[in-house]
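In: A predicted structure for the sequence below; I have some questions about it.
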Amino acid sequence: MTTGPKHPGDIDPAAEDPAPMGEDLAALLTRLLEEAGRTQKELATEAGIKYPTLNAWLNRTRGTSRIDPDDLRAMVNTLRLWHVAVTPAQMFRAAGRKVPGPTDEEREQRLLRIYRELPTDSQRALIQTAEAMRSASRAR
């Protein structure tokens, strides 16, 4: 029996991905907004994204490689509140991004505790290391 994701942002491996192959973020969002009967402005407001930014993604005048993962998740959460079937994996793939692994609150809290115990110079080094790891994972 599949129960779905255990944490917000987790990807349910059993969930079907209804997005057509090769659908970019603009095409995906356009299709999902039509399904929801909602506007770009409503999505921007509800997801906490600036309307000009969302509009630029939809008009393909702004790249998607640097979209904050939290913005992608916020759009998924908003669309789901509107009863639109969409997965985080769909949104990340459509944006041309690797799908991040599931979040685990316990691991996040452990990392935060370690960070807080470090002296300032070590905190800076940890941030630089984490940013380098993120950049390397995006390049693959």
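Out: In hand now; what should we look at?

In: CA atoms for contacts and neighbours, from now on please.
Out: Fine.

In: quick one: buried residues of stretch 20-34?
Out: Within stretch 20-34, the residues that count as buried by 16 or more other Cα atoms under 10 Å are Glu23, Asp24, Leu25, Ala26, Ala27, Leu28, Leu29, Thr30, Leu32, Leu33.

In: How many residues are close by Met133?
Out: 12 (other Cα atoms under 10 Å).

In: and the comparison structure, right after this:
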Amino acid sequence: MDAEAGAVGAGEDLSSLIRRALAEAGLNQTWLARETGIPLPTINAWVNRTRGTDGRIDPDRLRAIAGALPGVTVAEVFESAGRRAPGDLDAEREKKLLRLYRSLPTTQQRILIEQAELLARTARAS
């Protein structure tokens, strides 16, 4: 499949991906803002490259973009934003992690959060 048919082009950045996907679907940035809950000025800044996207965008926002844009996957959005695609969301793993977290004393909960934040920063950096 070529880039015009909807594939993420090699090296396509987030701005290009959003522009292309919106144009192909006949949608606009206002629609994307409404669908994702991301403020229109933020989306506009990403599309116009006036605000950096190099690993700074919250993963939940990237997932929201992927969920809203027709024909675009989570992996494509993360890749276009210069990030490694996260693992699939798995409700059972989330439940297990939450159950473990709730079973810990407050001090250990804080340690777990610090470790998770460190893992997330490490994942963003690589």
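Out: Looks like it came in fine. Predicted model, so just to flag it, every value in this text is computed and none were measured.

In: ok, for Ala81 of structure 2, nearest residue in space, not its chain neighbours?
Out: The spatial neighbour of Ala81 of structure 2 that comes closest, neighbours along the chain excluded (Cα to Cα, 6 or more residues apart in numbering), is Leu14 at 5.1 Å.

In: picking up where we left off before, Ile114 of structure 1: which of the buried residues of stretch 20-34 of structure 1 is nearest?
Out: Closest approach to Ile114 of structure 1 among the buried residues of stretch 20-34 of structure 1 (Cα to Cα): Leu25, at 36.2 Å.

In: The residue nearest to Ala81 of structure 2 and Arg124 of structure 2: what is the separation?
Out: Noted for Leu14 of structure 2: a distance of 16 Å to Arg124 of structure 2, by Cα to Cα, to the nearest Å.

In: Equivalent analysis for Pro41 of structure 2, please.
Out: Distance, Pro41 of structure 2 to Arg124 of structure 2, by Cα to Cα: 24 Å.

In: Who has more neighbours out of those two?
Out: A direct count of neighbours by other Cα under 10 Å for Pro41 of structure 2 and Arg124 places Arg124 higher, at 17 against 12.

In: and the alignment partner in structure 1 of the more buried one, what does it touch?
Out: Taking TM-score structural alignment, Arg124 of structure 2 has Arg138 as its aligned residue in structure 1. Counting by Cα atoms under 8 Å, 6 or more residues apart in numbering, Arg138 of structure 1 touches Arg97, Lys98.

In: in what helix or strand does Arg138 of structure 1 lie?
Out: Assigned by DSSP states H and E, Arg138 of structure 1 falls within helix 120-139.

In: which residues touch Pro119 of structure 1?
Out: So Pro119 of structure 1 contacts nothing (Cα under 8 Å, 6+ apart).

In: Next one: the aligned partner of it in structure 2 relative to Ile111 of structure 2, how far apart?
Out: Structural alignment places Pro119 of structure 1 opposite Pro105 in structure 2 (criterion: TM-score structural alignment). Going from Pro105 of structure 2 to Ile111 of structure 2 by Cα to Cα gives 10 Å.
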